[in-house]
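>>> I'd like to go over a predicted model; first the sequence, then the structure.
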Amino acid sequence: MRGTFCLVLHSHLPWVAHHGRWPVGEEWLYQAWAQAYLPLLDVLRRLAAEGRRDLLTLGVTPVLAAQLDDPHCLRGVHTWLATWQLRAHEAAPRLPDLAAYEHRRAAAALTEFETHWQHGGSPVFRSLEGVVELLGGPATHPFGPLLDPRVRGFALEAGLSDARWRTGAPPAGIWAPECGFAPGMEQEYAAAGVTHFLVDGPALHGGTGFARPVGTSDVVCVGRDLEVTYRVWSPRKGYPGHRDHRDFHTYDHASGLKPARVTGPDVPPHEKAPYSPARAAAQVERDAADFVATVGARLDALRAKHGRPALTVAAFDTELFGHWWHEGPAWLEAVLRALPEAGVRVTTVRGALADPGLIGEPVDLPPSSWGSGKDWRVWAGAAVTDLVELNARVQDALLTAVGKGRSFARDPLLDALAEQALLALSSDWAFMVTTGSTVDYARERAHRHADRAFALAHLLDEGRREEAAALVAGWEPAPFGHVDARRLRV
């Protein structure tokens, strides 16, 4: 055996249910669901039917898991899939080849959804026990290092509880939001029952060839190997940018379909060549072969350096596979088939950690993330100082209200306050602002949830519970019906 390879995928979208359609809101969810989650799980199911096990590690954030189970979202995506097929039919007179291709894709997606997904995502994930390892994380995806430790622990406990409720067992491993880490968080993970988590390679100064215990704890981190990961997708290059792959950004605006291949990085949309599935399929084979060779060479080099088989971990957003990169699921299937034939052991992170030979020396991790600069600037930089201050006020309001209102019985109004506070603390809002993506939407969402938390906290402080109940009744359903504010230690 040349070494061990782990593929880790991180599935996440902010809480967008009941928050509008195009260009943001539920349209994000439905596109990712149709173009990434459905085909990815179809690939894994077919490989599992061949007897393959321990194929990859899949992080599903609690807020996304809630949406994949939400009746409103299930109805919405079903309608979206049917509309996708209708859009293909409408495009047929102008774009017959593209329309036929999209008709087949939409029909397959409808069949996949109606066969496996009508009762939500949780049964789908449970059915793949032994094929994938599921990772969890804190509820609503907050950037942990910037939170009060009490709120951070509460968010993690709520997220792990949510996973237990949906899949039957809390995950042992997590992909912390944005791979955010501050020294000491490993002790909090240990107290919560977390045994392993992912960090970005620079946090280990590139020493990603082995899993590493963190500090004096028994909690282990695995590092994303950027040398391998960036072969697929990096800030500047990667397989999806090849001229024969489908162009993500070019639309036929009358139908919403994507008719072009990349063609070239500087080719304007109206000059791009038509998409050819046959050309793309041939390029997928070349890309898969290149990746297998890259992984093999990396593991060979690590083995020569350390004198024993080592580990390499490639980690990506799940939405890359099918949504941003149309050919991603086909590439993934080709790679998972070819790596064992090349002498590489493919397993989950959990499977890798069962091998003592893949555990290295303890490490003291620095403050880090997987964002720009590999530090905290995306979530705490100059562009978002107002959101950092807002988050501090939200946490203070939550801690104060729970401290004053704590009782032995659950209080649904305090639970609602906790949910709105956690939604306000999502890392997505600062990320969108810093990166310049849907800035107004992100600020509006952050302030909407924060203002709800402030208003509810004020009514509870004044003992106006009937008004507080009426206020909560006017809100759209929140993602978690089982957040228990009594679990917040104040």
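Structure's in. What do you need?

>>> every contact and neighbour count from this point should use C-alpha atoms.
Fine.

>>> ok, the closest residue to residue 63 other than its chain neighbours to residue 66 distance?
In this structure, residue 63 finds its nearest non-sequential neighbour in residue 140, 5.2 Å apart by C-alpha to C-alpha, 6 or more residues apart in numbering. Using C-alpha to C-alpha, to the nearest Å, residue 140 is found at 10 Å from residue 66.

>>> more neighbours: which of the two?
The neighbour comparison of residue 140 against residue 66 (other C-alpha atoms under 10 Å) goes to residue 140, with 32 against 26.

>>> can you pull the contacts of that one?
Residues near residue 140 by C-alpha atoms under 8 Å, 6 or more residues apart in numbering: 14, 15, 61, 62, 63, 155, 159, 422, 423, 425, 426.

>>> show me where the stretch 351-490 of the chain has its helices.
Here the stretch 351-490 of the chain has its helices, by DSSP state H, counting those that start in this stretch, at 377-380, 385-405, 412-424, 427-435, 439-461, 465-473.

>>> tell me the contacts of residue 162?
By C-alpha under 8 Å, 6+ apart, the contact set of residue 162 is 62, 139, 480, 482.

>>> any figure for the gap between residue 99 and residue 90?
Per C-alpha to C-alpha, residue 99 is found 8 Å from residue 90.

>>> now do the helices in the stretch 201-350 of the chain.
With DSSP H, counting those that start in this stretch as the criterion, the stretch 201-350 of the chain has helices at 226-232, 277-306, 328-341, 349-353.

>>> outside of the biggest strand by length in the chain, which residues touch it?
Counting by DSSP state E, the longest strand found in the chain is strand 3-11. Strand 3-11 has contacts (C-alpha under 8 Å, 6+ apart) with 55-61, 64, 175, 295, 299-300, 303, 309-319, 343-349, 352.

>>> structure B:
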Amino acid sequence: MTTEGTFCLVLHSHLPWLPHHGSWPVGEEWLYQAWAHSYLPVVDLLRRFADEGRRDVLTLGVTPVLAAQLDDPYSLRTFHEWLGHWQLRALQASTLWRDDPLLRELGAAEHRAAVHATEELETRWRHGFSPILRSLVDSSTIELLGGPLTHPFQPLLHERIRSFALRSGLDDTRLRIGHRPEGIWAPECGYAPGMEDGYAAAGVKRFLVDGPSLRGDTAGARTVGSSDVVCFGRDLEVTYRVWSPKSGYPGHAHYRDFHTWAHEVGVKPSRVTGHHVAPEHKAPYDPALAADAVRQHVKDFVDTVVTRLRQLRERDGREALVVAAYDTELFGHWWHEGPAWLEGVLRALPEAGVRVTTLRGAVEAGHVRGPVDLPASSWGSGKDWRVWDGEQVADMVEANAALQRRMLALRPGAVRDPVLDLAVGEAMLALSSDWAFMVTKDSAADYARRRARVHTDRFDALVAGRGPLPLEDRVFGHLDARLLTRE
């Protein structure tokens, strides 16, 4: 069957380890909001596709550290409590806004959403995320991408620690869902020349880079260097239609405003209205207007993809590939209407003659082109490493390099040492790329610096034989410090 071309949607699901490290405004609240407003609705729509027998709907990246949180008994219990508070806040909003029809209905809708989320957690999610994720992988509804344990910025890791983090991360996913991923979302799309050799040694066959790493030529996957490892580049012309550093659909006047809160009930009552409208002057959220905007943006995106595929086919004389990639948390958490838009697009693209598949499916469809030598790169500001090794975080880079030297100096014995395992786990938490990102972007920078320092100090205390043991951060029970010396 002739098609317009191939489209791959890739979603990257990640949060740093948050349980037991504060709640508001940064900490566990961040996890619960993303869980309620993104992970639950995205899983809902994937399950609908699975029930319809749809295969290869999208490629879903789930970092090991996020998977650990969504399986963690403490997180499951405290999220349940959070959902109960959400129901109460929604009831209070309905009472407070009883004289305004739009706001009263918003409160009622918020309560229905909270009740539904609670029912999902008490039934399908009661044993955590992994059983759900495994069913989606087993049915081939999705392709799953894994990654290094705690989402470290790999180019700044010593090669031995980089290998340890990646292999241990892939092993963690295999333990949780019974499959070892063949593809990864490289944290922050960070790449340094030669990393493909480490990927090949770990059994990784494909990974993501940002479009500029391929000088914008993202119409096909490329083998990297002399390896058989394949990289896919984000097509920014299409991806940025939805979300870019400066614009995108979520900023439309009719969508729910992310930043405006009715703090007395903890509910977001407004639509965007206008970019220069003060919060107190924003219009109340109207679901009917938002639904109209979703339909317009589904059509616009489908038209954008089809036009792009046709342009690339005319240029190259062959069927082309478009890869659009986003953080999963955009859909529902940052952009309230995102899940509805996502489902609309995934249903409309095949109707427009576009093959929708996964990265694995794109390889099988013949979208692999010749080899490429990639530059040092990322998907961050400047498309280089400045977010994670720039002047603002120079002290953190130095501290992380010193921490890695102390890790490499460890000499585990022949038998597993639980204390040393915990120490290495703390070191990996300290090396999370999130902390430097948050400092560079001035997003809860004090929290990020504190988290990096806490985990580094715990590593040193454990290695020195000082307690107490930080059992609340035993994120990866399988982590074996002895493997650090065997890589």
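Cool, got the structure. Since we're looking at a predicted model, the values are computed, not measured.

>>> thinking again about what came up before, can I get the helices of the stretch 351-490 of structure 1 in CSV with distance to residue 80 of structure 1?
Listed next are these as CSV, based on distance: least, C-alpha to C-alpha, whole Å:
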stretch, distance to residue 80 of structure 1
helix 377-380, 33
helix 385-405, 33
helix 412-424, 26
helix 427-435, 24
helix 439-461, 22
helix 465-473, 28
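
>>> out of the ones you listed, nearest to residue 131 of structure 1?
Across the helices of the stretch 351-490 of structure 1, residue 131 of structure 1 has its closest neighbour in helix 427-435 (29.6 Å, C-alpha to C-alpha).

>>> report all helices and strands that the closest one contacts.
Here helix 427-435 of structure 1 touches helix 377-380, helix 439-461, going by 3 or more C-alpha pairs under 8 Å, 6 or more residues apart in numbering; DSSP states H and E.

>>> please identify the most buried of the ones you listed.
Mean neighbours per residue, mean count of other C-alpha atoms under 10 Å, is largest over these for helix 377-380, with a mean of 22.

>>> which part of structure 2 matches it?
Per TM-score structural alignment, the counterpart of helix 377-380 of structure 1 in structure 2 is residues 386-389.

>>> now the matching stretch on structure 1. Mean distance?
Mean deviation of stretch 386-389 of structure 2 relative to structure 1 after superposition (mean C-alpha distance after the TM-score superposition for structure 1): 0.2 Å.

>>> what separates that stretch from the chain centre, distance-wise?
Centroid separation between stretch 386-389 of structure 2 and its chain, computed with C-alpha atoms, centre = their mean, to the nearest Å, is 19 Å.

>>> who touches it?
Residues from elsewhere that reach stretch 386-389 of structure 2 (C-alpha under 8 Å, 6+ apart): 153, 380, 381, 397, 433, 436, 437, 440, 441.

>>> need the max-distance pair from those.
Greatest spatial distance among the contacts of stretch 386-389 of structure 2 (C-alpha to C-alpha): 381 and 397, at 17.3 Å.

>>> show me where structure 2 has its strands.
Under DSSP E, structure 2 gives strands at 5-13, 58-62, 142-146, 183-184, 206-209, 221-224, 230-233, 321-327, 354-357, 368-372.

>>> what's the closest of these to residue 293 of structure 2?
Here strand 321-327 is closest among the strands of structure 2 (C-alpha to C-alpha), at 19.9 Å.

>>> against which helices or strands is that closest one packed?
Applying 3+ C-alpha pairs under 8 Å, 6+ apart, one finds that strand 321-327 of structure 2 contacts strand 5-13, helix 236-242, helix 287-316.

>>> and those, which is most packed in?
Stretch with highest mean neighbour count among these: strand 5-13 (a mean of 24; mean count of other C-alpha under 10 Å).

>>> residue 122 of structure 2 maps to what in structure 1?
Per TM-score structural alignment, residue 122 of structure 2 is aligned with residue 114.

>>> hmm, back to that, out of the contacts of residue 140 of structure 1, which comes closest to residue 408 of structure 1?
Ranked by distance to residue 408 of structure 1 (C-alpha to C-alpha), the contacts of residue 140 of structure 1 are led by residue 155 at 20.3 Å.

>>> what residue of structure 2 matches up with the closest one?
Using TM-score structural alignment, the equivalent of residue 155 of structure 1 in structure 2 is residue 165.

>>> buried ones among the contacts of residue 162 of structure 1?
Taking 16 or more other C-alpha atoms under 10 Å as the criterion, what is buried in the contacts of residue 162 of structure 1 is 62, 139, 480.

>>> neighbour count: residue 381 and residue 397 of structure 2, which is higher?
More crowded of residue 381 of structure 2 and residue 397, by other C-alpha under 10 Å: residue 397, with 18 against 12.

>>> what's the distance between that one and residue 245 of structure 2?
The value you get for residue 397 of structure 2 to residue 245 of structure 2, if C-alpha to C-alpha is used, is 25 Å.

>>> can you add distance to residue 227 of structure 1 and give the helices and strands packed on helix 427-435 of structure 1 back as JSON lines?
Formatted as JSON lines, these follow (distance: least, C-alpha to C-alpha, whole Å):
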{"stretch": "helix 377-380", "distance to residue 227 of structure 1": "23"}
{"stretch": "helix 439-461", "distance to residue 227 of structure 1": "32"}
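
>>> indicate which one of the ones you listed is closest to residue 81 of structure 1.
With C-alpha to C-alpha, the closest approach to residue 81 of structure 1 among these belongs to helix 439-461: 25.1 Å.

>>> and the contacts of that closest one?
By C-alpha under 8 Å, 6+ apart, the list of residues contacting helix 439-461 of structure 1 from outside reads 24, 387, 390-391, 394, 397-398, 401, 404, 417-418, 420-421, 423-426, 428-430, 432-433, 465, 467-468, 471-472.

>>> same question, stretch 307-321 of structure 2
With C-alpha under 8 Å, 6+ apart as the test, stretch 307-321 of structure 2 has contacts from 4, 5, 6, 7, 8, 218, 219, 220, 238, 322, 362, 367.

>>> swap the cut-off to 7 Å and go again
Outside stretch 307-321 of structure 2, the residues that touch it by C-alpha atoms under 7 Å, 6 or more residues apart in numbering are 4, 5, 6, 7, 219, 220, 367.

>>> counterpart of the first one in structure 1?
Matched by TM-score structural alignment, residue 4 of structure 2 corresponds to residue 2 in structure 1.

>>> for its match, list the residues it contacts.
Applying C-alpha under 7 Å, 6+ apart, we find residue 2 of structure 1 in contact with 299, 300, 309, 343, 344.

>>> with residue 424 of structure 1 instead?
Going by C-alpha under 7 Å, 6+ apart, residue 424 of structure 1 touches 446, 449, 450.
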